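S.K.: Fold the following and give me the result.
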Amino acid sequence: MTRRPIGYYVHHHGAGHRARAEAITAAIGWPIVLLGTGLGAAGIDLADDRPASGCFDGMDDTASRPAALHYAPVGHEGVRSRVARIAQWIATERPVLMVVDVSVEVAMLARLASVPTIYVRLNGDRSDAAHLDAFRGATALFAPFHRDLEMPSTPAWIRHKTRYLPGITAVAQHHPRQDDHILIVIGRGGPPGDGTAIAQAARACPETHWRVIGPVTAPTDRPANLDLAGWVDDPACEIASAGLIVGAAGDGLVNAVLAADRPFLCIPEDRPFAEQLATARALHALGAAIMLETWPSPDQWPTLISQAKALPAHARKRLHDRHGVDTAATWLATMAAAAVDEVEAVA
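M.R.: This next block holds a predicted model:
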């Protein structure tokens, strides 16, 4: 018997949403169809909904926007097209579930189209009306982080509805650690790294080799111990072989660092709902990382590197599930099977 698919909406800001979806899709024994902007032949490619300015933080400034929505600009052809395309796909393919990673609008659309939703709940203060309505309307919530990284202020009913699924990340094969190598990871979701500041840090620690992956501005004077690699094909391997990681607090990087069990200097980036700040503070409090609110001055680096390397490995290891991808895939397949049984029972 042909199984009805699971629809999986992938947000287009940053790379973590798609990486998470593709990892689960590869591991699950259930057909999944990805929906999102920029997917190309990998799924249902939706029209871009971003404003013409290109500046997008997940919210719009429309005065008439209902409190239950974050982003519903009026007169936007891309928004109109993607809503129609999602609704058409749901009507034609009759998905058993819609996983939404992340968009309260898509979650509401799926529920209006009579499809149960699994909402991917990121960290941070998501006590606003739109998030709470999306959480209430979901069959279950899925948090791609360890429960101990949860904000203390998160209500009990949300915690109870949440399945915590850390470890959804690519796992590199064994790589020998190069303790004198520092890897700076710059993701897709924020601005490029400051090449001049990074060069100053490398110059302050001449006995170590510094390597940057991701976008970075060109320094005027690059020291010999600094390598600017740009985008790389396998960041998991880079992380696994480094002696220490410097980067932000997005779920993708945090899971990769925990999977590789590497010392971590975490500098959270500004994100809606203080998502990265919440994660970074929790990592710091649990002894799994050193959190820095701003980029350090050159003279601070030697001490910070020593502090990060002195953190106990067990603090990182307990926050990671080395079977995380399979655990998430099994759970999602179970939820899909339960949804089928529920429909058949009603019928």
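
S.K.: From now on I want contacts and neighbour counts done on CA atoms only, so please keep to that.
M.R.: Fine.

S.K.: what comes into contact with the top helix by length along the chain?
M.R.: Ranked by number of residues, the top helix in the chain under DSSP state H is helix 324-346. Contacting residues not belonging to helix 324-346 are listed as 6, 23-25, 27-30, 96-97, 116, 165-169 [CA atoms under 8 Å, 6 or more residues apart in numbering].

S.K.: Of all the residues in it, which ones are buried?
M.R.: 324-333, 335-336, 339-340 (16 or more other CA atoms under 10 Å).

S.K.: ok so, going back, now, of the contacts of helix 324-346, which are buried?
M.R.: Neighbour-count burial (16+ other CA under 10 Å) applied to the contacts of helix 324-346 gives 6, 23-25, 28, 30, 96-97, 116, 165-169.

S.K.: mind listing the helices for this structure?
M.R.: So, for the chain - with DSSP H - the helices run 16-27, 77-93, 104-112, 129-137, 156-161, 195-204, 235-241, 251-260, 275-285, 301-309, 313-317, 324-346.

S.K.: Which of those has the highest mean neighbour count?
M.R.: Of the helices of the chain, the one with the most neighbours on average (mean count of other CA atoms under 10 Å) is helix 251-260, at a mean of 25.

S.K.: Now do that one against helix 275-285, angle only.
M.R.: On the basis of axes from the mean of the first three to the mean of the last three CA atoms, to 10 degrees, helix 251-260 is oriented at 20 degrees to helix 275-285.

S.K.: Kindly spell out which helices and strands sit in contact with helix 251-260.
M.R.: Secondary-structure packing of helix 251-260 (3 or more CA pairs under 8 Å, 6 or more residues apart in numbering; DSSP states H and E): helix 16-27, helix 235-241, helix 313-317.

S.K.: Any idea how far that helix is from the middle of the chain?
M.R.: Distance of helix 251-260 from the chain centroid (CA atoms, centre = their mean, to the nearest Å) equals 10 Å.

S.K.: Second chain to compare with the first, below:
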Amino acid sequence: MRIGYYAHHHGSGHCRQADKLAALLPSAWLQSLTVFTSLDTDAYTFKTITEAQIVRLSPEDERLDDVLPGRAGQYWQPECLHYSPVGNPDIQTRSWQLLDGMRQRNIDLMIIDVSVEVAMFCRAVSMPYLYVRLAGNRDDAPHLNAFAGALGLLVPYPQVLESAMTPNWIRQKSLYLDFLTSANAPNVTYDGFIDILTKLPSHTNACKSIKTLAQHSDDIKKDKCRPLIVTVIKGYGGHEAIDAKLSELRHVMPNAFIISLGPIDDDKRNYVDIATHVSDVTTFIAHSDLLLMACGLNSIAQVYPYATPLIVLPDDRPHQEQELMADALITQGRALSWQQFMNQTSNTSEREIHQNILSSLSNTSKDIDTNPYKQNKDQYHCQNSGQSNAAAHTFMTSLTQYSSIKLWFQQWLLPQLDLIPERIK
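M.R.: The predicted structure is shown next:
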């Protein structure tokens, strides 16, 4: 079967997800995947597929000559669509590109990540599709229509992090792929991590602190003199809320070595030891004693296999996607909210704060056998690495094992979901 993957152009995360899934295909089948996106070529470089496998779509922005805007309001806005300008030449071209690309490349199945408009387009032209269902409360009519029109729903996070607000029929129609981890994640030792820090721009006091870190070991439990390493990870979708907490973080942890990764306001730099940008945060996650970050899907996917304690400060996003992900992580004992963290800091040393956080997370976890805070970081990551991407790999492999989408749907997908449509031939 030939697969089409529609990747939304807001941020690079959707194209990155397509790249990760493509890497799970058997090599002989890699050419069977085509990505449809309007993301610029310089915004993300695919690692697994070639440019010949990408259909670059025209933009879908509103224009001054539109007959109706994208959200025209009552009496003019179809309930099954979020955004639908009328008389927009770019969107008309884009629609032809989609249809022609699917026809020319003999696409059998589309994976839509994400767009209810593309979902409805596919259903209208009788193209089978799977819809990527992100976290959040997506109970609006357009999303419900996109979910109902799909053969199935692909969920890029573990089922244990599903929101209690998600209706049962949506859960049952969902195939949980777990978090997708990148292949060949670097395995850097503590000494190698310190070497990375020495090469990053920092002020004089930070240089002295790095030398102090170099004199100690990675095991914070055994080496009680090493300063705590706190890494703050931020994306470009919004960093101001986390930056606003840096002064409080420094106040309660005055001796910690604080690293800021990502954008930072100039007036906040004096609260951290290093402020920089890196292409891969994995090494910082592995060797930190504490992480502070929002709850974007790609960020949480990177952090989740590690036992590094996590403080979550969700960004304000549509459909409460980060808030509900944060709630799920807290409920599972995988993270603390900012307020929970601050409650651990009253009249205690930094070492006691760290121990209190570990104890709090350990006590919250309902499954002791899989509680990462009962193990050391290296053991936990090693254990999870062997299992990483197993569900997604099984799904992608299944697409290569059937001669038609109908056979795959009836013989593989429906048994996985334990569902049977009311009327099926």
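
S.K.: Of all the helices of structure 1, which one comes closest to H174 of structure 1?
M.R.: Closest approach to H174 of structure 1 among these is made by helix 235-241 (7.5 Å; CA to CA).

S.K.: Just tell me the aligned range of the closest one in structure 2.
M.R.: Mapped onto structure 2 using TM-score structural alignment, helix 235-241 of structure 1 covers residues 281-287.

S.K.: likewise stretch 6-14 of structure 1?
M.R.: Going by TM-score structural alignment: stretch 6-14 of structure 1 matches residues 3-11.

S.K.: now do the same end-to-end measure for the matching stretch.
M.R.: For stretch 3-11 of structure 2, the separation between the terminal residues is 22 Å (CA to CA, to the nearest Å).

S.K.: what number of residues lie near V312 of structure 2?
M.R.: 28 (other CA atoms under 10 Å).

S.K.: Give the equivalent position in structure 1 for it.
M.R.: Structural alignment (TM-score structural alignment) places V312 of structure 2 against C266 in structure 1.

S.K.: what's the closest non-adjacent residue to that match?
M.R.: Of all residues not flanking C266 of structure 1 in the chain, M291 sits nearest, at 4.8 Å (CA to CA, 6 or more residues apart in numbering).

S.K.: Structure 2: which residue goes with the one you found?
M.R.: Under the alignment by TM-score structural alignment, M291 of structure 1 pairs with S337 in structure 2.

S.K.: Check E207 of structure 1 too.
M.R.: Per TM-score structural alignment, E207 of structure 1 is aligned with N255.

S.K.: the inter-axis angle of the longest helix of structure 1 versus helix 16-27?
M.R.: 70 degrees.

S.K.: Can you give the distance of helix 324-346 of structure 1 from its chain's centre?
M.R.: Chain-centre distance of helix 324-346 of structure 1: 22 Å, with CA atoms, centre = their mean.

S.K.: In this model R4 seems to touch P95 of structure 1, though I could be wrong.
M.R.: Yes - using CA atoms under 8 Å, P95 of structure 1 is in contact with R4, at 5.5 Å.

S.K.: So the two - more neighbours on which side?
M.R.: More crowded of P95 of structure 1 and R4, by other CA under 10 Å: P95, with 24 against 16.

S.K.: Without its sequence neighbours, what residue ends up closest to the residue mapped onto that one from structure 2?
M.R.: Matched by TM-score structural alignment, P95 of structure 1 corresponds to I107 in structure 2. Excluding the flanking residues, the one nearest I107 of structure 2 by CA to CA, 6+ apart is R2, at 4.9 Å.

S.K.: Not counting its neighbours along the chain, what's nearest S288 of structure 2?
M.R.: I229 (5.0 Å).

S.K.: Which residue in structure 1 aligns with that neighbour?
M.R.: By TM-score structural alignment, I229 of structure 2 lines up with H181.

S.K.: What count of nearby residues applies to that match?
M.R.: Counted with other CA under 10 Å, H181 of structure 1 comes out at 18.

S.K.: check contacts around it.
M.R.: For H181 of structure 1, the contacting residues are T208, H209, W210, R211, A242, G243, L244, by CA under 8 Å, 6+ apart.

S.K.: Of those, which is the nearest to D299 of structure 1?
M.R.: Distances from D299 of structure 1 to the contacts of H181 of structure 1, taken by CA to CA, are shortest for T208, at 14.5 Å.

S.K.: can you tell me how far the closest residue to that closest one other than its chain neighbours sits from S241 of structure 1?
M.R.: Setting aside the residues directly before and after it, T208 of structure 1 is nearest to D180 in space (CA to CA, 6+ apart), at 4.9 Å. Per CA to CA, D180 of structure 1 is found 10 Å from S241 of structure 1.

S.K.: for A337 of structure 1, same thing?
M.R.: From A337 of structure 1 across to S241 of structure 1, the span is 40 Å (CA to CA).

S.K.: just D321 of structure 1 next, same as before
M.R.: The value you get for D321 of structure 1 to S241 of structure 1, if CA to CA is used, is 20 Å.

S.K.: would you turn the buried ones among the contacts of helix 324-346 of structure 1 into a markdown table with distance to T196 of structure 1?
M.R.: Below are those laid out as a markdown table (distance: CA to CA, whole Å):
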| residue | distance to T196 of structure 1 |
| --- | --- |
| I6 | 46 |
| A23 | 35 |
| I24 | 38 |
| T25 | 40 |
| I28 | 44 |
| W30 | 48 |
| V96 | 51 |
| L97 | 48 |
| P116 | 49 |
| L165 | 38 |
| P166 | 35 |
| G167 | 34 |
| I168 | 34 |
| T169 | 31 |
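
S.K.: Narrow the residues you listed to those in strands?
M.R.: I6, L97 (DSSP state E).
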